[in-house]
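Novice: my questions concern the predicted model and sequence given below.
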Amino acid sequence: MQNNRHRSLLWGLIGLLLVLILFSANSGALNLSITHLINLQFDDPLWHIWLNVRMPRIMLAVVVGMALASSGAVMQGLFRNPLADSGLLGISSGAALMVGLSILFPAIFPSIMMLYGKMFAAFAGSLLICLLIYIYSLNSQCNLAKMVLLGVSINAIIGAIMGCLSYMGDEIQLRQLSLWSMGNLGKGSWDLVLVAVSLIFPALLGIFKLSHALNLLQLGDEDAHYLGINVQRIKRYLLLLCAVLIGTSVAVSGIIAFVGLVVPHMIRLQMGANHRWLLPASALGGACLLLLADTFARTLVAPTEIP
């Protein structure tokens, strides 16, 4: 009976996401509704704007929202900490710092890597902070307050470094750094969507597959070990997958806070703490929330856009 309710909620979220995609596709500074486009020739510039500007941005919002909310749910379960989040714990800041370094010092990465250079930088930064938090969480004296303080410290230190980078950069680099720090989906293109999907979807499938192991980890490391789980290996896999999700998201959209913190809690109120349902529902909820926020950001004061 409960499984039927959970399935109904998942289908409801899928339906809501489809409605929001249609709403977002029809919203903007230009009237690009489907009914209006049908009456135009396919080579009309409005078709080009709809297909190559608006739709890639919508798809990017969906993919990034899925990644952020899912990684937030995993981290809250992994650290057994309701405040765990990529932004609160400094993981997004670590990814953004490495992207900032790649912007100011592009020679660090081979030119042949192109966009993947920023992906690699963001992934490396997020993985480094994930490992730091994981090592700290192994401390027997680690608690909720100390974990939050660690995240605040990481954000403060990286914020200071980003300030130095902003001072060192030229006008173009400063603008790029500002967009990264505020979060922006305006650079969406089909190439960018393809790159994001190629990294985020496999990572999502990986964490969905580990949902049962994540449920067992909620019992404690010792009990999970007795139930046949290789605790350290599962934690390493989950950290690696979270680093891929967060690093890719920061690389394509900059820092977008609180999606990974708020959405899992909202879903948990309706579905409980079973990660078999929590993870896919959080992914759908994150996609809905970020898509709705991005739609309002580009329409409330159109044609001006709110970062």
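Specialist: Alright, I've got the coordinates. Numbering: from 1, shown residues only.
Novice: alpha carbons only for contacts and neighbour counts from here, please
Specialist: Will do.
Novice: and Ile58, helix, strand or coil?
Specialist: helix (DSSP: H, G, I helix; E, B strand; the rest coil).
Novice: tally of neighbours for it?
Specialist: 26 (other C-alpha atoms under 10 Å).
Novice: please apply the same query to Leu227.
Specialist: If we define neighbours as other C-alpha under 10 Å, then Leu227 has 12 of them.
Novice: want to compare, so here's the second one:
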Amino acid sequence: MKKFFHSSVIKILLLLIAVIIVCALYLSYKTYGNWAFALELRGKKLLAFVFVGIAATFSTISFQTMTQNHFLTPNILGLDSLYVFIQTLLFFFLGGQQLLGNETIATFLINVLLMVSASIILSRFLLKKGGNDLFLLLMIGIILGTFFNSISTFLQVVMDPNEYDLLQGKLFASFGNVNSQHLLIAGILIAFLAGFLWVKSHALDVLHLGNDQATSLGINVPRFQFVLLTVISALIGLSTALVGPVTFLGFIVANMSYQLMGTYKHRALFLGGSLLSILLLVFGQFLVEQVFQLNTTLSIVIEFGGGVYFVGKIISERKQRR
């Protein structure tokens, strides 16, 4: 036990050092002496990387523990599709120019509230009616995600081309146009929700053993699952409303954390995964800006890398089972 703890601490410290080095490189590279401008521009992005990385890590690891499946992510509940649906409706009926010109904290919180409320209502209704069948909830989430995508696609086809062009800027993850006011409120809420999962990490350690074992050890599994779904939905909602959908980030970071940390202890996984997520985001953005000269975006790099990693993991799992 002490050996595992010592190993985890060393790995977390090494990750922390790597994050500090990469962040310093990102903030200082090619500033040409204009530190104030560089810090203002890149510092805002850096904070977005930190908040999104923490939200993706805490939510995905908790969700995979709850579902007992390392291939699933919270996006299977259809939150990304719901975000696209909400944005499409707003642009279709209210107009992109008006929405983009009046982005306030209230509109940001309304977006988050709509996503979280829909997820909570769905979770509460289906878990209650389905006898707490979590996989029924996931299946309904996939169906609803397809439904939202279909309506969004229809509205985008009949939408004014200029409005559609403005909408596309909201539907892809963007770390360069983060609103500072949104960043502050999102950071506070993400810190609060991540803190809650940190406090409940021992209960998550027990839930990792299975629902029956968790019940026998005194955890009210249905209630705990509902609370987890609410917190996870809020984290994903905040992250998505802040920068846009980043589907594969949580999957990549969670599975790399399991392999790197070599433990089921959630506090070690949360810390290691968050640092790893920040490291990947900052280094990825550095490559996009300095190597690829902004000819691509970080979200495309993440989705491509995540897709390759997902296929590779499936192939690896099949070989191990043989």
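Specialist: Received it, and whenever you're ready, just let me know what you need. Please read all numbers here as calculations on a predicted model, not as lab measurements.
Novice: what distance do you get for Leu149 of structure 1 to Leu185 of structure 1?
Specialist: From Leu149 of structure 1 across to Leu185 of structure 1, the span is 30 Å (C-alpha to C-alpha, to the nearest Å).
Novice: out of the two, which sits in the more crowded spot?
Specialist: Leu185 (20 against 13).
Novice: the more buried one matches what in structure 2?
Specialist: Applying TM-score structural alignment, one finds that Leu185 of structure 1 aligns to Phe175 in structure 2.
Novice: mind checking the SS state of that match?
Specialist: coil.
Novice: that one against Thr240, yeah?
Specialist: No - with contact defined as C-alpha atoms under 8 Å, Phe175 of structure 2 does not count as touching Thr240 (11.1 Å).
Novice: was I right about Ile229 of structure 1 contacting Ala213?
Specialist: Yes - here Ile229 of structure 1 reaches Ala213: they are 6.9 Å apart, a contact under C-alpha under 8 Å.
Novice: between the two, which is the more surrounded one?
Specialist: Between Ile229 of structure 1 and Ala213, Ala213 has the larger neighbour count (other C-alpha under 10 Å), namely 21 against 18.
Novice: now do the same for that one: its match in structure 2.
Specialist: Aligned by TM-score structural alignment, Ala213 of structure 1 pairs with Ala203 of structure 2.
Novice: list the buried residues in stretch 203-220 of structure 2.
Specialist: 203-208, 211, 214, 219 (16 or more other C-alpha atoms under 10 Å).
Novice: with stretch 1-19 of structure 1 instead?
Specialist: Under the neighbour-count criterion of 16+ other C-alpha under 10 Å, stretch 1-19 of structure 1 has 6, 9-10, 13-14, 17 buried.
Novice: just how off-centre is that stretch within its chain?
Specialist: 22 Å (C-alpha atoms, centre = their mean, to the nearest Å).
Novice: same question, stretch 151-171 of structure 2
Specialist: Remark: stretch 151-171 of structure 2 is offset 24 Å from the chain centroid, using C-alpha atoms, centre = their mean.
Novice: try stretch 213-220 of structure 2
Specialist: 28 Å.
Novice: and what of stretch 127-146 of structure 2?
Specialist: 20 Å.
Novice: next, name the residue at the spatial heart of structure 1.
Specialist: Geometric centre of structure 1, nearest residue: Leu68, 2.7 Å, by C-alpha atoms, centre = their mean.
Novice: what sits against that residue?
Specialist: Counting by C-alpha atoms under 8 Å, 6 or more residues apart in numbering, Leu68 of structure 1 makes contact with 86, 245-246, 249, 259-260, 283, 286.
Novice: what helix or strand is it located in?
Specialist: For Leu68 of structure 1, the element it lies in under DSSP states H and E is helix 55-78.
Novice: what about the helices in the stretch 101-250 of structure 1?
Specialist: Secondary structure of the stretch 101-250 of structure 1 (DSSP state H, counting those that start in this stretch): helices at 115-137, 144-168, 171-182, 190-209, 211-217, 221-226, 231-253.
Novice: okay, these, which one's buried deepest?
Specialist: Mean neighbours per residue, mean count of other C-alpha atoms under 10 Å, is largest over the helices of the stretch 101-250 of structure 1 for helix 231-253, with a mean of 23.
Novice: quick one: the helix or strand following that helix to helix 55-78, angle?
Specialist: Using DSSP H and E, the helix or strand that follows helix 231-253 of structure 1 towards the C-terminus is helix 259-271. Per axes from the mean of the first three to the mean of the last three C-alpha atoms, to 10 degrees, the angle that helix 259-271 of structure 1 makes with helix 55-78 is 70 degrees.
Novice: which stretch of structure 2 lines up against the next helix or strand after helix 259-271 of structure 1?
Specialist: Scanning forward in sequence from helix 259-271 of structure 1 by DSSP H and E, the next helix or strand is helix 275-299. Mapped onto structure 2 using TM-score structural alignment, helix 275-299 of structure 1 spans residues 266-290.
Novice: and the matching stretch, what's buried?
Specialist: Buried residues in stretch 266-290 of structure 2 (16+ other C-alpha under 10 Å): 266-289.
Novice: returning to what we had before: any idea which of the buried residues of stretch 203-220 of structure 2 is closest to Lys170 of structure 2?
Specialist: Relative to Lys170 of structure 2, the closest of these is Leu204; by C-alpha to C-alpha it sits at 34.3 Å.
Novice: list the contacts for that closest one?
Specialist: Applying C-alpha under 8 Å, 6+ apart, we find Leu204 of structure 2 in contact with 62, 65-66, 266.
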